[in-house]
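> pasting the structure only:
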């Protein structure tokens, strides 16, 4: 990953908020993300696709649900940037569990 790719992905406030949630969670379902972000599911999914293309997150399918996590092979310098970014942002809202994907 090059720095330009990282900073282009971080240019959007919703993508930054998604990454902050994923830093706090081992893994998060897209339905939980869109509820916590108070954003439409298609919009959240579109931003997650950008983060996947930038290799910042990994996706895992479980049935019909997609679960996302911070990419485990993210370079240390990029992970440090994400943690510093998180430190400068407002605290994340508490996790909500979606009944559909929790079942």
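Looks like it arrived, so ask away. Quick caveat: nothing in here was measured; it's all calculated off a predicted structure.

> drop to CA atoms for contacts and neighbour counts, all remaining ones
Will do.

> ranges for the helices of the chain?
Shown for the chain, the helices assigned by DSSP state H span residues 3-9, 13-24, 30-37, 41-53, 76-87, 99-102.

> of those helices, which is nearest residue 62?
Closest to residue 62 of these is helix 99-102 (CA to CA; 8.8 Å).

> identify the residues contacting the closest one?
29, 31, 65 (CA atoms under 8 Å, 6 or more residues apart in numbering).

> and here's the other structure:
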């Protein structure tokens, strides 16, 4: 898989202010959907959509707790994503700018 497409779902999930707020809330610990709803002021169906985006991206884990879902940050994924972003914005020996054939691809 193309390295740029690997984290595309994560980038898309982070591209919405409501999802960023939810992720920020979850940084304090696991929350049920009802607790998230109290703080984001959206409908249950809209929350379900946002949580689907966050869980499918791998940023958030969901665990069934009775009739509710409990959500938490997937620190393994967030650590990998941070490492990936640091690799993109930091020059290294295998950086795309150091490989002549890849430079040609950039110009296309």
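Arrived safely, thanks for sending. Since this is a predicted model, take the numbers as computed values, not measurements.

> overlay them and tell me the TM-score.
Once superposed, the chains reach a TM-score of 0.68 (TM-score structural alignment, normalised by the length of structure 1), with 80 aligned residues with a CA RMSD of 2.1 Å.

> about what we covered before: filter the contacts of helix 99-102 of structure 1 down to the buried ones and express that as a ChimeraX selection.
This is how ChimeraX selects the buried members of the contacts of helix 99-102 of structure 1, with burial counted by 16 or more other CA atoms under 10 Å:
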select :29,31
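
> ok, the contacts of helix 99-102 of structure 1 vs residue 8 of structure 1, which is closest?
residue 29 (23.7 Å).

> quick one: residues contacting residue 10 of structure 1.
Contact analysis of residue 10 of structure 1 by CA under 8 Å, 6+ apart lists residue 16.

> and it, what pairs with it in structure 2?
Taking TM-score structural alignment, the alignment pairs residue 10 of structure 1 with residue 14 from structure 2.

> what's the distance between residue 34 of structure 2 and residue 57 of structure 2?
According to CA to CA, to the nearest Å, residue 34 of structure 2 stands 21 Å off from residue 57 of structure 2.

> counting neighbours, what do you get for the equivalent of residue 40 of structure 2 over in structure 1?
Using TM-score structural alignment as the criterion, residue 40 of structure 2 maps onto residue 37 of structure 1. Neighbour count for residue 37 of structure 1, taken as other CA atoms under 10 Å: 16.
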